[in-house]
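In: Sequence first, then the predicted structure:
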Amino acid sequence: MSPSLEPVVILSRQEQEYLLRTIESGLRVVSMRQFFLWTQGQLQTLLPHQVMVALQFAPSGALRRMECLHATVLAPQRESLLADRRDGLALRIARHCLQGARLPAMADVAAEGGNRQAGVLGGFGNELRDAGFESVLVHGTGTTAEGASVFVLFGLPMRPGPRHAYFLELLLAHLHLALLRLPSPETRGAGAPARPLSAREAEIVGWLREGKSNGEMAQLLGISALTVKNHLQRIYRLLGVGNRAHALARCLELRLLEAA
């Protein structure tokens, strides 16, 4: 539905702290790596979700950029279904909402009544299920002289409601400005590592993205935990990072996992 926001929403003290921390962190976002860490870190405390697709449109309506952000491995077919630049689900949902001035919008296809609970997004209910999601929350700037930004959040663990739309409303300007500050996709390859990830390193980063520990990766790959640790240290040096989260963010920034 396209919810009417509650006239007064009282935030708890904890929610106020989460909101302040999220806004403060967002002010420092100037790279794709930082954007990934922000949206998959602080933003998740207020609006937990599985996948966020951020879209930026030109004043003409043409798609300028699309970023698909998620902290776990997403099968290529599933990611293409969501974030294809020609006719992906996120793109069609964003355009549907912009054309009808239906922002924010949400859908809960798991609720009793199925697609009837999806309101203006009811036509996307079956596709949401096919993609493995039961809910979606959408908000954006609407069409402006400078174009538009739209953020589509898939897979909220709770049933989305006006309160969640309000949180996204509060953060919308910060998401929009952070997206505008990112380097263009054409220049993203600047500062690429001296060599590509090896096949084994790409495997380890893939399991890292799924949240596997060194011991779990060792069992999956048939090697020792010490060997996994050594591979991780080489990956950190190659990418110029110091921990797992930054390694994942750097791989996303450089699209190394896609290349692998």
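Out: Arrived safely, thanks for sending.

In: only C-alpha atoms for contact and neighbour calcs from this point on.
Out: Noted.

In: Next one: the closest residue to residue 188 other than its chain neighbours from residue 45, what distance?
Out: Once flanking residues are discounted, residue 188 sits nearest to residue 254: 6.3 Å by Cα to Cα, 6 or more residues apart in numbering. To residue 45, residue 254 is 26 Å away according to Cα to Cα, to the nearest Å.

In: second one coming, line it up with the first:
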Amino acid sequence: MNTTSSFVRLNASDLEHLLMTMERALEVQTRSQFFLWAQGALQGFIAHDALWCAHGDIERMRFRVESFSNGVTSERIEAQVTGATDGLLPRLVDDWIRGGRIPRLLSSEGGDQVGRRQLISDLKHCGFSHVAVHGVREMQGEHGSFFVFAGMDHVPNQRDAYLLELLMPHLHLALHRMRMRESGGSCADVTPVTLLSKREIQVLHWVKNGKTNMEIGQILGISPPTVKNHLQKVMRKLNVNNRAQAVGKSATLRLMAHSDLN
């Protein structure tokens, strides 16, 4: 239950809904918009009772937590999940990191749960039999994010893991736009900084314009192998397999800001 290697096929209706979900994520700027998106379009793909979103330095366990629920979560459950020292969320982060930073699927109904039985038991004690978690692999220091979907209505499966991979950039960026708006920052500034570095955006820009690795290296004053390394990082961050997909997904996410191309 811990890999995304199995082939998952989405039908035409799924793809249409997925595109709509991604498009609506781009409109999220405020907490109320995030809540409506999470409890609306996102629910259609990953049905859940409660969503916890951690942001900050995830790997060092220095993060703050936002809670979004379609019901009222008791103070006791909230404390058990978000406790800084022995809370379930830090333990889920640790499980995710130890598991290779791939979507982690937890269920009280069997599966390969070696070494995780106490964690699953504690989740069930809080009323969550089925849970799926994932975060941004490239931690980016204080700009990391991690998401817990608790109270799912079915045993999480490979389809859920695949969808988490696809939706992770949108979850991450929507959360950070919301935070920037609340902190009085510029929402336009957060996207390139938190997902792709300035150099990665520059490389992607020239890929979009049809340049080869050698040509990009000459333009930016770096070697072709360095260009290739940047592209590999971009593809990992965007969860795509080739240059064309990277360009397409970056356009969907509006990652290439003009100010980052200079």
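Out: Noted; the coordinates are in hand. Keep in mind the model is a prediction, meaning the values are calculated, not measured.

In: Quick TM-score on the pair, please.
Out: Laid over one another, the chains give 0.63 as their TM-score (TM-score structural alignment, normalised by the length of the first structure), with 183 aligned residues with a Cα RMSD of 2.4 Å.

In: neighbour count winner among residue 254 and residue 45 of the first structure?
Out: Between residue 254 of the first structure and residue 45, counting by other Cα atoms under 10 Å, residue 254 is the more crowded of the two (21 against 15).

In: wait, doesn't that one sit right on residue 187?
Out: No. Residue 254 of the first structure is not in contact with residue 187 according to Cα atoms under 8 Å; the separation is 9.9 Å.

In: what ranges do the helices span in the stretch 51-200 of the first structure?
Out: Here the stretch 51-200 of the first structure has its helices, by DSSP state H, counting those that start in this stretch, at 76-83, 89-99, 125-130, 162-181, 199-209.

In: Using JSON lines, lay out these together with distance to residue 18 of the first structure and mean neighbour count.
Out: Shown next, in JSON lines, are the helices of the stretch 51-200 of the first structure (distance: least, Cα to Cα, whole Å; neighbours: other Cα atoms under 10 Å):
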{"stretch": "helix 76-83", "distance to residue 18 of the first structure": "28", "mean neighbour count": "17"}
{"stretch": "helix 89-99", "distance to residue 18 of the first structure": "27", "mean neighbour count": "20"}
{"stretch": "helix 125-130", "distance to residue 18 of the first structure": "29", "mean neighbour count": "17"}
{"stretch": "helix 162-181", "distance to residue 18 of the first structure": "11", "mean neighbour count": "18"}
{"stretch": "helix 199-209", "distance to residue 18 of the first structure": "24", "mean neighbour count": "18"}
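
In: With distance to residue 225 of the first structure added, can I get the ones you listed in JSON lines?
Out: Putting those into JSON lines (distance: least, Cα to Cα, whole Å) gives the following:
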{"stretch": "helix 76-83", "distance to residue 225 of the first structure": "28"}
{"stretch": "helix 89-99", "distance to residue 225 of the first structure": "39"}
{"stretch": "helix 125-130", "distance to residue 225 of the first structure": "37"}
{"stretch": "helix 162-181", "distance to residue 225 of the first structure": "38"}
{"stretch": "helix 199-209", "distance to residue 225 of the first structure": "12"}
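
In: ok, and the closest non-adjacent residue to residue 84 of the second structure?
Out: Using Cα to Cα, 6+ apart, the closest residue to residue 84 of the second structure is residue 90 (7.0 Å).

In: Likewise for residue 20 of the second structure?
Out: residue 41 (7.7 Å).

In: mind listing what the one you found touches?
Out: The contact partners of residue 41 of the second structure, by Cα atoms under 8 Å, 6 or more residues apart in numbering, come to 17, 20, 21, 24.

In: State the helix or strand in which the first one lies.
Out: Looking back up the chat, that one is residue 17 of the second structure. Taking DSSP states H and E as the criterion, residue 17 of the second structure maps to helix 12-25.

In: In the first structure, what stretch matches the next helix or strand after that helix?
Out: Next helix or strand after helix 12-25 of the second structure toward the C-terminus (DSSP H and E): helix 31-39. Under TM-score structural alignment, helix 31-39 of the second structure corresponds to residues 32-40 of the first structure.

In: If you count neighbours, what's buried in the matching stretch?
Out: Neighbour counts over stretch 32-40 of the first structure (16 or more other Cα atoms under 10 Å) mark 32, 33, 34, 35, 36, 37, 38, 39, 40 as buried.

In: Three-state assignment for residue 249 of the second structure, please.
Out: At residue 249 of the second structure the chain is in helix, as set by DSSP: H, G, I helix; E, B strand; the rest coil.
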